[in-house]
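Dropping the sequence and predicted coords here.
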Amino acid sequence: MTAPQDVRLAQAAPSSGDEGERARLLAEAARTIDAPGLVIALSHRGHRTFRSGGGVPPGDPLRYELGSASKPFTGLLLATLVADGRLRYEDSAAELLAPGHPVHPALRAITLRHLITHTSGLPALPADFYPQALPRWSTAPYSRYPADRVVRAFLRARPRHHPGTRWHYSNFAVSVLGHTLAAATGTPWEALLQQEVLGPLGLAGTRLGPGDPCGDAVGHRRDGSPLPALDTGGFTAAGAVRATPQDLLTFLEAHLPGAAGGAAAPARPPAAAFADVRRPLLRRGLRHAHTHTLTWFRHPSPRGPVCFHAGATLGQQMFLGFRPDTGTALAAMCTRRVHRTDPFVTTVHELLTEKL
């Protein structure tokens, strides 16, 4: 693996000693992660530092697959529509998606809040997803399960438990939320996210699917061989976002208290939307030790709470996180996914939670 490189984009006047220590910590983390391509991007009170490895040039402009780290974009979109008064968190998803369509009573009780917080009672994926996906499991498992099939699977589903009573991570639920928001606003999903989130935040390097091959990072198998670009089929809202490291820092910085809105009014997305996605909502995990917001996992740290979300596609991994109390945001991405023994998520989570 090529030695890590770094570039600093000064946007504030940090202490040189503190800045040097942060650069050292990023370099140490980069040495721990063995990947064909790696970027760790840090923002601390407006000052940005980028560390790259695996042959990735400083200031890397490539777009990376976010996988499940796309969900905070969906959550912010929902919060924006609620802050505008166009929707309510308590609205029934089935009623918005297919008004008057006969569904199971428990399904009708699923709200938009249930879908984004993984408390809907829906499984991780529809039951009929797996037979069609298995032949393409290592290359394109989602590609032949389109949007209309996701909607049909939802309308005939029966929740495994009463909505709002248990937490169970579900790509199915968040995908249904995306289709519901599109139906409720009469706007295609891609256009809606662009109009309400990507455009207003100036995320010009963010896409909702593969683009120019020269502009997209290439994922790799464990043996180092390249993988095709991710096709999410009808699960766009749960995992289709691709973004540059610079855009990801901009997205995270907007979540830091005092950042949303600035001097302009009205702000898009509105400050109330950012407040909603930061606010703790429910307890989850072993002995309910961890908190979940509308769309972020929330863990304690010595310097205050950390909000984060990880994601993985067939050949890439992503980590997004921010610490509101210290004005710190971290985006890390690499172009290989190795299960269980891979140090990527553990390393960058510890970096944000314990060291920076």
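That came through fine. Everything quoted here is computed from the prediction, not taken from an experiment.

C-alpha from now on. contacts and neighbour counts both.
Noted.

centroid residue for the protein?
Ala69 (2.1 Å; C-alpha atoms, centre = their mean).

Distance of the spatially closest residue to it that is not a sequence neighbour relative to Ala23?
The shortest distance from Ala69 to any residue that is not its chain neighbour, by C-alpha to C-alpha, 6 or more residues apart in numbering, is 4.5 Å, and that residue is Gly311. Here Gly311 is placed at a distance of 24 Å from Ala23 (C-alpha to C-alpha, to the nearest Å).

Report the contact partners of Ala271.
Going by C-alpha atoms under 8 Å, 6 or more residues apart in numbering, Ala271 touches Ala260, Gly261.

Tell me how far it lies from Thr80.
Following C-alpha to C-alpha, the distance that separates Ala271 from Thr80 is 9 Å.

With Trp167 instead?
Plainly put, Trp167 is 23 Å away from Thr80 if you go by C-alpha to C-alpha.

what's the answer for Gly17, then?
When C-alpha to C-alpha is the yardstick, Gly17 and Thr80 sit 39 Å from each other.

more neighbours, those two?
Thr80 (24 against 9; other C-alpha atoms under 10 Å).

Contacts only, for that one.
Counting by C-alpha under 8 Å, 6+ apart, Thr80 makes contact with Glu196, Pro269, Pro270, Ala272, Ala273.

Put this next to the previous one:
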Amino acid sequence: MRGRLMPWPGAVVDDLRASDGPARATGPDDAALGLRLEQAVDAADGPDVVFAVSRRGRRTIRSGGTAPSPPVPRSELRYELGSASKTFTGLLLTQLIQRGLLSGGEPAVACLTPGRAAGPAPVTLAHLVTHTSGLPSLPRDFFARALPAWRTNPYARYPAPYVIDAFLRHRPRHRPGTRWHYSNFGVAVLGHAVAAATATDWDELLAAQVLRPLALSETGARPLGPGVDAVGHGRDGRTTVPAFDAGGFPAAGALRATPRDLLTFLEAHLDPPGTPLADALLSVRTPVLRRGPGHRHTHTVAWFRHPTDRGPMYFHGGATMGQQAFLGFRPDTGTALAALCTRRFRAGDPFVASAYALLAQDAEEE
């Protein structure tokens, strides 16, 4: 699908600076909101479900599920974020650019193999983060290698050297920057390229530049085991699946986080000046790509961006083999939402629709 890549990084538009961000406090539940969250939990029909909302600093969390209650409250477990991890990766790259450590224009091939000629139209870090690199969703040989573990952990069979080698061998069909195509492959390459360019492992780079500055102590890429991490389930909601292993795709989908940490992460997007990452958080709200008929679909380096009657809403979903996540925030209403479910995605699943509707309709209760 053709897209129009806008200049990035660039100036943050003024109206986004004027949001009424939340304070970092908790408060009593809003009764109407609490009821809506309870209804969303019930509709999700998953083993473990959490809907967490922060509205101008007042947090409301509801949880439940079809499985027996775990020893640790559902609202305190870490959940697999899948592709919603890309919101952290986009913020990481933006922070590195804000600090002057990268520009975003670096050819990925030069980062991964110093001294190798990049060619006349190289794939840059900016292309990778905006899904305009020309790379497919996954490497061509991914399915053949992943097939033996397709129902358990397919990504684990495709480690980092395979990802890098597939990228170095790939020849894009379209000039980078001319077409948008959502690509786990591309964001995975971005993670390896940024790690190589900074001589720092991706896990540690993310922790140093994003997680620790935002006090996200309950977020990370590695599973910690029962009692800490939620257990995923298949589509039937009964069969458990192993903890997700992202293999060579950590930047595209490896993160796990608690609802509390996710609200803290999203509240930082609502109130950037109150954080150590103020400039980067403002920058990731700036549209950088418009695509589709009339360029109606808008993207930032980290978020999908849709209009509402009162202002834009930002969101990103994700899924692993046994869990789902939906993250979103709205500067106009000071609202952040994190929705989590331990059931593999099914066709017609109400989970994402419920989460999106909660965020989209929030202004109606103001």
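Yep, it's here. Everything quoted here is computed from the prediction, not taken from an experiment.

circling back to that earlier point, which one of the contacts of Thr80 of structure 1 has the most neighbours?
Pro269 (25 neighbours).

circling back to that earlier point, touching, the residue nearest to Ala69 of structure 1 and Ala332? I think so.
No: with contact taken as C-alpha atoms under 8 Å, Gly311 of structure 1 and Ala332 are classed as non-touching, separated by 10.4 Å.

Identify the contacts common to the two.
Both Gly311 of structure 1 and Ala332 are contacted by Met318, Phe319, under the criterion C-alpha under 8 Å, 6+ apart.

Between those two, which has more neighbouring residues?
Ala332 (26 against 19).

Can you classify the counterpart of that one in structure 2 by secondary structure?
Using TM-score structural alignment to pair residues, one finds that Ala332 of structure 1 aligns to Ala339 in structure 2. Ala339 of structure 2 carries the three-state label strand when classified by DSSP: H, G, I helix; E, B strand; the rest coil.

in which helix or strand would I find the closest residue to Ala339 of structure 2 other than its chain neighbours?
The spatial neighbour of Ala339 of structure 2 that comes closest, neighbours along the chain excluded (C-alpha to C-alpha, 6+ apart), is Phe51 at 4.5 Å. Here Phe51 of structure 2 sits within strand 49-55, counting by DSSP states H and E.

corresponding residues in structure 1 for that strand?
Residues 38-44 of structure 1 are the counterpart of strand 49-55 of structure 2, counting by TM-score structural alignment.

Contacts for that stretch, please.
Contacts of stretch 38-44 of structure 1 from elsewhere in the structure, counted by C-alpha under 8 Å, 6+ apart, are 26, 30, 48-54, 56, 60, 245-246, 249, 253, 326-335.

on average, how far is that stretch from the matching bit in structure 2?
Once superposed with structure 2, the aligned residues differ from stretch 38-44 of structure 1 by a mean of 0.3 Å; criterion: mean C-alpha distance after the TM-score superposition for structure 1.

Identify each buried residue in that stretch, please.
For stretch 38-44 of structure 1, the neighbour count (16 or more other C-alpha atoms under 10 Å) marks Leu38, Val39, Ile40, Ala41, Leu42, Ser43, His44 as buried.

any idea how far the fifth one lies from Leu351 of structure 1?
Which is Leu42 of structure 1. Relative to Leu351 of structure 1, Leu42 of structure 1 is positioned 10 Å away (C-alpha to C-alpha).

His114 of structure 1 matches what in structure 2?
Aligned by TM-score structural alignment, His114 of structure 1 pairs with His127 of structure 2.
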